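Visitor: Provided below for reference: sequence and predicted model.
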Amino acid sequence: MHYRRIRDLRTDHDLRQIDVAEFLGCHEGVYRRYENGVREIPLWALLRLAERYDVSVDYMLGITDNRRKYGE
């Protein structure tokens, strides 16, 4: 996974780590570990973030550089 993309998407949306942690319902430290690649991000959180940022999961995983979701 490209953890940098999670950080870049957060900063592109002018959000703080605490903002995203609250959105996901986890502690800021847990989210920080996701963003730094120390802890594997769970699928449910990845899906919620993809929906929040309006990007495909493939983009977040680094499989593609195309941000658009399938079918768009």
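Guide: All right, it came through fine. Values in this document were obtained by computation on a predicted structure and should not be read as measured data.
Visitor: all contacts plus neighbour counts: C-alpha atoms, from now on.
Guide: Noted.
Visitor: list the contacts for residue 33?
Guide: For residue 33, the contact set (C-alpha atoms under 8 Å, 6 or more residues apart in numbering) comprises residue 39.
Visitor: swap in the one 4 residues further on?
Guide: With contacts taken as C-alpha under 8 Å, 6+ apart, residue 37 has the following neighbours: residue 3.
Visitor: Tell me how far it lies from residue 7.
Guide: Distance of residue 37 to residue 7, computed by C-alpha to C-alpha, to the nearest Å: 10 Å.
Visitor: okay, pairing it with this:
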Amino acid sequence: METFAKRLKGLRKEKKQTQAQMADYLQCSLRAYQYYESATHYPEIPDLLKLADFFGVSTDYLLGRSQERLAETRGRADT
């Protein structure tokens, strides 16, 4: 959880967003968002996806499962 919290905070600061702005974006309380950055709680899957989209990174990157910010494309049929 600590990797997620550090990455979330770092990405937020890169985008020059406040915690309150991110809470508004996710439509959650400020305290709930602060829990994410303090490694107390994870967001639910829909909010995890929204965060990944907002920051332009993969969910694997956010969760610490990958060092690559963007997901690799693997033989997608639409490419």
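Guide: The structure has been received and is ready for your questions. Note that the structure is a prediction, hence the values are computed from the model and not measured.
Visitor: TM-score of the superposed pair?
Guide: The TM-score (TM-score structural alignment, normalised by the length of the first structure) is 0.91; 72 aligned residues with a C-alpha RMSD of 1.4 Å.
Visitor: In the second structure, which helix is the longest?
Guide: Secondary structure assigned by DSSP state H gives helix 2-14 as the longest helix of the second structure.
Visitor: what's in contact with that one?
Guide: 18-19, 22, 36-39, 55, 62-64.
Visitor: Any buried residues in it, and which?
Guide: Buried residues in helix 2-14 of the second structure, counted by 16 or more other C-alpha atoms under 10 Å: 4-9, 11-12.
Visitor: again, but for stretch 43-50 of the second structure
Guide: residue 48.
Visitor: Where in the first structure does that stretch fall?
Guide: Using TM-score structural alignment, the residues of the first structure aligned to stretch 43-50 of the second structure are 41-48.
Visitor: from the middle of its chain, how far away would that stretch be?
Guide: 8 Å (C-alpha atoms, centre = their mean, to the nearest Å).
Visitor: And for stretch 18-35 of the second structure?
Guide: 12 Å.
Visitor: which of the residues in that stretch are buried?
Guide: Buried, per 16+ other C-alpha under 10 Å, within stretch 18-35 of the second structure: 19, 22-23, 26, 32-34.
Visitor: Helices - which of those land there?
Guide: Reading helices off the buried residues of stretch 18-35 of the second structure with DSSP H, I get 19, 22-23, 26, 32-34.
Visitor: Identify the farthest-apart pair in those.
Guide: 26 and 34 (12.1 Å; C-alpha to C-alpha).
Visitor: still on that earlier bit, now for the contacts of helix 2-14 of the second structure, which pair is the farthest apart?
Guide: 18 and 64 (22.3 Å).
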